[in-house]
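Colleague: coordinates only, sequence not included:
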């Protein structure tokens, strides 16, 4: 009997958090199974990462639909078909709308590269460096209708490395990969 939590990971880019989560599922650090990768970008490298580990990828370009509701309804149909229990956002660069929010109340999680509520939205690391902060971080939070406004589950501070975006990004990714796994593990065990 498989008692692992079935999750779908949503990603728009390279998929490094997707890979970290897939590895955590594979080695038993996370009692979950990624049953689907969902992406809005046909050229997202996350698709290649999913292929390498045998996880199906659903590519859903938003411009193929007449509305956001229609777009999300297509995704929801695939999620239901795969019996997805939780949605895990990992670099998914779209706001979640009412169709998915109502279908998965308090079961959509996001990771963001700042200590929210500071620096929400795109380029959080660049925003932090532009503001001259010495410490930024990582936040795991529940998703609501706002941009990075949902209830915070976990946070971890990360020092800004000499005002260097690339070095700070590397430090943040290292924290993201274990913080997300740990936060999800705690959520799934409730």
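Modeller: Okay, I see it. Just so you know, these numbers come straight off a predicted model, no measurement behind them.

Colleague: contacts, neighbours, all on C-alpha from now
Modeller: Will do.

Colleague: neighbours of residue 117, how many?
Modeller: 11 (other Cα atoms under 10 Å).

Colleague: what does residue 123 give?
Modeller: 11.

Colleague: how far away is it from residue 146?
Modeller: The gap separating residue 123 from residue 146 is 17 Å, by Cα to Cα, to the nearest Å.

Colleague: check residue 187 too.
Modeller: In terms of Cα to Cα, residue 187 sits 21 Å off from residue 146.

Colleague: just checking, residue 38 touches residue 61?
Modeller: No: using Cα atoms under 8 Å, residue 38 makes no contact with residue 61, being 10.3 Å away.

Colleague: higher neighbour count, those two?
Modeller: Using other Cα under 10 Å as the criterion, residue 38 and residue 61 rank with residue 38 on top: 25 against 12.

Colleague: adding another structure so you can compare the two:
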């Protein structure tokens, strides 16, 4: 049985889709939602879904291995970053080699790196005149958005699209593809 912890910083729309996708799965369950903001809506959503939550603070996350202890206590075997804005520390990357995935709202390596998240990405896509964008699902290493790519899918960007319209197109791709790609990757790991 794979037991997933979803790390998120915001509303948790991707986290909700992932929880729902694996609700009745025979081999994969979402056991924990981890957030780094006490007022993050993802925490309330997780509780509504019956998933336990964990709140991280920056000093505890970076200056101790308390997060690792909490994950071990919950018997977590796999981590999904779904809009989690902090860089994952080396101790966590090392404890879960090839078992942490992230979703990025652009076609990496374009528009990746520190500070490139959410609307910052969609504005940059618009400002540079890109004709397409999309999502990248990738493994996590010790640098922002540099882990091996597992999956990419693109969508068109028109000259008339606003950053908000681009965000909506990308969010739709995230909601359709993230959970199935996680499932496929976990199945491949375990085959």
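Modeller: Sure, I can see it. Since this is a predicted model, take the numbers as computed values, not measurements.

Colleague: any idea what the TM-score comes out to?
Modeller: Once superposed, the chains reach a TM-score of 0.91 (TM-score structural alignment, normalised by the length of the first structure), with 182 aligned residues with a Cα RMSD of 1.5 Å.

Colleague: residue boundaries of the strands in the second structure?
Modeller: In the second structure, the strands defined using DSSP state E lie at 2-8, 28-35, 52-55, 78-81, 100-104, 132-139, 149-156.

Colleague: after superposition, how close is the fifth one to the first structure?
Modeller: Think strand 100-104 of the second structure. Once fitted to the first structure, strand 100-104 of the second structure is off its aligned match by 0.3 Å on average (mean Cα distance after the TM-score superposition for the first structure).

Colleague: helices or strands up against that strand?
Modeller: With contacts taken as 3 or more Cα pairs under 8 Å, 6 or more residues apart in numbering; DSSP states H and E, strand 100-104 of the second structure sits against strand 78-81, strand 132-139, helix 163-189.

Colleague: what sits against whatever residue of the first structure lines up with residue 3 of the second structure?
Modeller: Aligning on TM-score structural alignment places residue 3 of the second structure opposite residue 6 in the first structure. Residues in contact with residue 6 of the first structure (Cα atoms under 8 Å, 6 or more residues apart in numbering) are 32-35, 83-86.

Colleague: same deal with residue 112 of the first structure?
Modeller: Per Cα under 8 Å, 6+ apart, neighbours of residue 112 of the first structure: 120, 138-140, 148.

Colleague: which of those lies closest to residue 12 of the first structure?
Modeller: Looking at the contacts of residue 112 of the first structure and their distance to residue 12 of the first structure, the nearest is residue 148, at 16.2 Å (Cα to Cα).

Colleague: which residue in the second structure lines up with the closest one?
Modeller: Residue 148 of the first structure maps onto residue 145 in the second structure, by TM-score structural alignment.

Colleague: just give the number of residues close to that match.
Modeller: Neighbour count of residue 145 of the second structure, defined by other Cα under 10 Å: 25.

Colleague: one more: the one 4 residues further on?
Modeller: The number of residues packed near residue 149 of the second structure is 18, by other Cα under 10 Å.

Colleague: grab the nearest non-local neighbour of it.
Modeller: With sequence-adjacent residues excluded and distances taken as Cα to Cα, 6 or more residues apart in numbering, residue 149 of the second structure is closest to residue 138, at 4.2 Å.

Colleague: count the neighbours of that neighbour for me.
Modeller: Using other Cα under 10 Å, residue 138 of the second structure has 22 neighbouring residues.

Colleague: that one is in contact with residue 99, isn't it?
Modeller: No: counting by Cα under 8 Å, residue 138 of the second structure does not reach residue 99; the two are 10.5 Å apart.

Colleague: any idea how far the aligned residue in the first structure for residue 42 of the second structure lies from residue 166 of the first structure?
Modeller: Correspondence of residue 42 of the second structure to the first structure, assessed by TM-score structural alignment: residue 46. For residue 46 of the first structure, the distance to residue 166 of the first structure equals 20 Å [Cα to Cα].
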